[in-house]
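Undergrad: only geometry, no sequence info:
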C-alpha cells in the first residue's frame, strides 16, 4: 500500500467509468482524498460508495471552461487544497478522414485536448502552491498514428506536446508532470465509435489479446504520484504484452 498519498487531495476527470473510475478508487485506497468529476454524475455516487476514504462527486464537463473552473474551485473549497490533477476525460471516435463527420473531430479536440488544457490552466495555481503533480492520460496513439485514428491521434500527440511544455515551465517550481500512455485497455471507449467497421475491428483486436484492465493503469498512476518529491516519473508507456504496435 502506498502511504505517501495520505493527506493529498486529487481531482480526477472522466471518473464515471474505465481508467478514471479505477484511478479515483486507487488514489482513495492509497490515502488520498478524491474529487471525481464527470458528466454522468449519477455514476459518481456509486463510486463514492466504493471509495475507501472521502470521495467528492462533481458534475464536470471538461469542454466547458466554466464547468472546469467550478470543479477545481469546489475541490479546493471542500478539501482546502489540490495536490494531484489526473486529466483522464476522453473520447475515441475513430474512422477514416475521407467523408468523416467533422462534428466528431470537434468533440475529440474539445474533450481530449482542450479539456485537459482547461483543467491544467484552472488547477495550476493550486498545484504550484502545493508542489503537486499533473497526470496526463495520453495513449499509444500519442506516439504512433495509424489509419482510421487520425484525429484521435492528433489530440493525443497534442496532450503529450502540451505536457512537455508544461513540464519545462513548472518542474523547477516543484510541480511534476506525468504522461501515461496506455495501449489497449478494456473500457467503454470502443463503444463510442460510430463507424461500424472501425468499431468491429477494434472489438476484434481487443478480443485477440489479453487487454489491460483500468486497474492496471490506475496502479501506474498511484506509483508515479507516490514517488518522493525529488523523483519525477515523466512518462509511462504501458501496453498489453500481446500488443505489437
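TA: Nice, I can see it. Here the structure is a predicted model, which means the values were calculated and not measured. Numbers count the residues shown, from 1 in each chain.
Undergrad: make it CA atoms for all contacts and neighbour counts henceforth
TA: OK.
Undergrad: Let me see the contact set for the most centrally placed residue in the chain.
TA: Computing the C-alpha centroid of the chain and ranking residues by CA atoms, centre = their mean puts residue 88 first, at 1.5 Å. By CA atoms under 8 Å, 6 or more residues apart in numbering, the contact list for residue 88 reads 12, 13, 14, 15, 19, 20, 116, 136, 137.
Undergrad: repeat for residue 166
TA: Per CA under 8 Å, 6+ apart, neighbours of residue 166: residue 177.
Undergrad: Next up, the contacts around residue 194.
TA: Residue 194 is in contact with 93, 94, counting by CA under 8 Å, 6+ apart.
Undergrad: Assign it to helix, strand or coil.
TA: coil (DSSP: H, G, I helix; E, B strand; the rest coil).
Undergrad: And the residue nearest to the centre of the chain, how far from residue 24?
TA: From residue 88 across to residue 24, the span is 11 Å (CA to CA, to the nearest Å).
Undergrad: Mutual contacts of the two, please.
TA: In terms of CA under 8 Å, 6+ apart, residue 88 and residue 24 are both contacted by the residues 12, 15.
Undergrad: my guess is residue 195 contacts residue 94, does it?
TA: Yes: using CA atoms under 8 Å, residue 195 is in contact with residue 94, at 7.2 Å.
Undergrad: For these two, indicate the residue with more neighbours.
TA: residue 94 (28 against 15; other CA atoms under 10 Å).
Undergrad: what sits against the residue lying closest to the more buried one once chain neighbours are set aside?
TA: Leaving aside its chain neighbours, residue 94 sits nearest to residue 149 (5.1 Å; criterion: CA to CA, 6 or more residues apart in numbering). By CA under 8 Å, 6+ apart, residue 149 lies in contact with 94, 95, 96, 141.
Undergrad: Secondary structure element holding the residue of the chain most remote from its centre?
TA: Distance from the C-alpha centroid of the chain, by CA atoms, centre = their mean, peaks at residue 99 (29.4 Å). In the assignment (DSSP states H and E), residue 99 maps to no helix and no strand.
Undergrad: another one to put next to it:
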C-alpha cells in the first residue's frame, strides 16, 4: 500500500467497529495519525494497540457524540497534543429500523441524537479549529438512505438526508480553506443491524443485507477523498455493492 505523501491528524468517531474501525486502520497504514473515538473504550484500546503493533500511529479517547462537551474535549485533546486537526470523520451512527406505526419514539430520538446531533456536535467542535488554522476537512458519513427511502427506514433515512443537507450547506459556507466530503455507503458489513429491536425491521434488513460490501471498501473511499490535493474537494461519493440495487 502506497503511503500518503501528506500525513494528517485524522479524528474518527464511531471507531470501535464497522466503517470507523476499517477507516482508522486503513488511514494508519497509509501513514496518517488516527485518533479513535467511541463509547467502547476497551475495544478502542485493542484497535489502537493493533494499529501500533502494525507500525501505525494511533491514540484513542472515550466519546459519546450525543454529548457536545465530550466532542469538544475529543477535538481539543487532539489539537493540544498535535497542534492541529486536519480531518474529522463524522462516522458514528445507529440504525434501529421499524415501521412508523410501531411508534418506537425512543429509537427515533436516539437516531436523531446520534446521527444528526452527533454530526453537528463534531462540526461545532472542529470548525473553529479549522478556521483558525486555515485548513481542514470534514468527512461526514451519510448513507444510500440519504438518496432513497425504504419501508421501516423512514426516520433513519431522514437523519441521513439531514447529514447530506448539513454537509452540503457547510461546503458552500466554508469556502476554499476547508473541504467537506459526504460519503454515502450502500449496504455495508457492520454492526448497525444489531441495533434493530423491531422484528419487522430485522427481517427487512436481513433481506436487504443479502448482498453487502466490506467496511474496508468505504474506508478506501474516505482515504481517497482525504488524500486528494488541498485544492481538490471530493464533495460526495456513493459506494454500494455491484450486485443488488442498494
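TA: Happy to help now that I have it. These numbers come from a predicted model, not from an experiment.
Undergrad: Taking the contacts of residue 149 of the first structure, please make a PyMOL selection of just the buried ones.
TA: For the buried members of the contacts of residue 149 of the first structure, the matching PyMOL selection, counting by 16 or more other CA atoms under 10 Å, is:
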select buried, resi 94+95+141
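Undergrad: Let's see which of the contacts of residue 149 of the first structure end up in helices.
TA: Within these, no residue falls in helices by DSSP state H.
Undergrad: ranges for the helices of the first structure?
TA: Using DSSP H, helices in the first structure cover 18-29, 41-50, 65-79, 102-108, 115-130, 150-170, 189-192, 196-207, 214-225.
Undergrad: rewinding a little: how about the contacts of residue 88 of the first structure, which pair is most distant?
TA: Greatest spatial distance among these (CA to CA): 19 and 116, at 15.2 Å.
Undergrad: if I pick the closest residue to residue 18 of the first structure other than its chain neighbours, what's in contact with it?
TA: For residue 18 of the first structure, ignoring the flanking residues on the chain, the nearest one in space by CA to CA, 6+ apart is residue 187 at 5.1 Å. Taking CA under 8 Å, 6+ apart, we find residue 187 of the first structure in contact with 17, 18, 19, 213, 214.
Undergrad: farthest-separated two in the residues you listed?
TA: 17 and 213 (11.9 Å).
Undergrad: Which one of these two is surrounded by more residues?
TA: Between residue 17 of the first structure and residue 213, counted using other CA under 10 Å, residue 17 has the larger neighbour count: 20 against 16.
Undergrad: Identify the residues contacting the aligned partner of residue 36 of the first structure in the second structure.
TA: Aligned counterpart of residue 36 of the first structure in the second structure: residue 36 (TM-score structural alignment). Residues in contact with residue 36 of the second structure (CA under 8 Å, 6+ apart) are 11-16, 24, 44, 48, 58-61.
Undergrad: From residue 13 of the first structure, how far out is the residue mapped onto residue 115 of the second structure from the first structure?
TA: With TM-score structural alignment as the criterion, residue 115 of the second structure lines up with residue 112 in the first structure. Noted for residue 112 of the first structure: a distance of 11 Å to residue 13 of the first structure, by CA to CA.
Undergrad: before we move on, what about residue 50 of the first structure?
TA: With CA to CA as the criterion, residue 50 of the first structure and residue 13 of the first structure are 17 Å apart.
Undergrad: Would you mind measuring from the alignment partner in the second structure of the residue nearest to residue 94 of the first structure to residue 140 of the second structure?
TA: Residue pairing (TM-score structural alignment): residue 149 of the first structure is matched to residue 153 of the second structure. With the distance defined as CA to CA, residue 153 of the second structure ends up 19 Å from residue 140 of the second structure.
Undergrad: now swap in residue 115 of the second structure and tell me
TA: Relative to residue 140 of the second structure, residue 115 of the second structure is positioned 10 Å away (CA to CA).
Undergrad: so what's in contact with the two at the same time?
TA: Counting by CA under 8 Å, 6+ apart, the residues touching both residue 115 of the second structure and residue 140 are residue 163.
Undergrad: show me what contacts residue 160 of the second structure?
TA: 115, 116, 142, 143, 145, 146.
Undergrad: ugh, wrong one, residue 60 of the second structure
TA: Neighbouring residues of residue 60 of the second structure by CA under 8 Å, 6+ apart: 35, 36, 37, 41, 44, 45, 48.
Undergrad: And it, what's its match in the first structure?
TA: Checking TM-score structural alignment: residue 60 of the second structure goes with residue 57.
Undergrad: Could you report the distance from the residue nearest to residue 94 of the first structure to residue 184 of the first structure?
TA: On the measure of CA to CA, residue 149 of the first structure and residue 184 of the first structure end up 14 Å apart.
Undergrad: same question, residue 54 of the first structure
TA: On the measure of CA to CA, residue 54 of the first structure and residue 184 of the first structure end up 30 Å apart.
Undergrad: Neighbour count for the two, which is higher?
TA: The neighbour count for residue 54 of the first structure versus residue 184, taken as other CA under 10 Å, is higher for residue 184 (22 against 16).
Undergrad: Which residue comes closest to the counterpart of that one in the second structure once chain neighbours are left out?
TA: Using TM-score structural alignment, the equivalent of residue 184 of the first structure in the second structure is residue 187. Among residues not flanking residue 187 of the second structure along the chain, residue 212 sits closest, at 4.9 Å (CA to CA, 6+ apart).
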